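Undergrad: What would the 3D arrangement of this be:
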Amino acid sequence: MSKPLQPVMTAAYYAQSVISFGVALGSVALGIVFLPIDPWLRAFLAVAVLYTVTSAFGLAKCVRDRQEVVSVSSRVDQARLDKLLSEHDPYKVDGL
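TA: Predicted structure coming up:
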């Protein structure tokens, strides 16, 4: 039985993701810092960005956990099917 292919995260992909996240967050932070607005409004925007980032991490974790549950249940179903197929003898005659 062959194992299903799992996507492999390379170091380059990981680095690109981290750098992209850093650039995006840094750009928004600089934009908020240099906006010509009242400090209270600037603080509100900063907190809103932080809330958005933490919510995105939470959502990503939920999606990952859901995907793992589906993957585990799929592997259990596959194991049951493999067991049934290994025990099945098409040449066996019942009652003899």
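Undergrad: CA atoms for contacts and neighbours, from now on please.
TA: Fine.
Undergrad: Kindly list the longest helix within this protein.
TA: In the chain, assigned by DSSP state H, the helix with the most residues is helix 39-87.
Undergrad: For residue 43, see how far away the residue most central in space within the chain is.
TA: Among the residues of the chain, the one closest to the centroid is residue 64, at 3.5 Å (Cα atoms, centre = their mean). For residue 64, the distance to residue 43 equals 32 Å [Cα to Cα, to the nearest Å].
Undergrad: Here is the second sequence; please produce its structure so I can put it next to the first one:
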Amino acid sequence: MSDTPVKQQSTAAFYGQSVASFSVAMAATAVGIFKLNADAWVRAFLAIAVLYLVTSAFTLAKVIRDRQDAQARAYSPFEKL
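TA: Predicted structure coming up:
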């Protein structure tokens, strides 16, 4: 029996849906900020805040994934106790 972990892959449809959903959400947010009846500095602040939120969400997802990958590599079900 092999003790190498099986790498789970997302389907192409799930990947496409994720990219489309992200694109629609970012476009809708950009249009909403652009059409907002507020001063330019308020719209700029909101745009920067959205970009910061998106980058921090990507960073958090990467950190969580890296930690899970490290734990999966450290786990050995056949290791003697």
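Undergrad: Kindly provide the TM-score of these chains.
TA: Once superposed, chain against chain, the TM-score is 0.87 (TM-score structural alignment, normalised by the length of structure 2); 80 aligned residues with a Cα RMSD of 1.9 Å.
Undergrad: which secondary structure element contains residue 7 of structure 2?
TA: Using DSSP states H and E, residue 7 of structure 2 sits within no helix or strand.
Undergrad: That one: how many residues sit nearby?
TA: 6 (other Cα atoms under 10 Å).
Undergrad: Residue 41 of structure 1 too?
TA: With other Cα under 10 Å as criterion, residue 41 of structure 1 counts 12.
Undergrad: Would you quantify the distance from it to residue 34 of structure 1?
TA: Taking Cα to Cα, one finds residue 41 of structure 1 at 12 Å from residue 34 of structure 1.
Undergrad: Equivalent analysis for residue 83 of structure 1, please.
TA: 64 Å.
Undergrad: same thing with residue 73 of structure 1?
TA: Taking Cα to Cα, one finds residue 73 of structure 1 at 50 Å from residue 34 of structure 1.
Undergrad: out of these two, which sits in the busier spot?
TA: The neighbour comparison of residue 73 of structure 1 against residue 34 (other Cα under 10 Å) goes to residue 73, with 12 against 9.
Undergrad: separation between that one and residue 44 of structure 1?
TA: Counting by Cα to Cα - residue 73 of structure 1 and residue 44 of structure 1 are separated by 43 Å.
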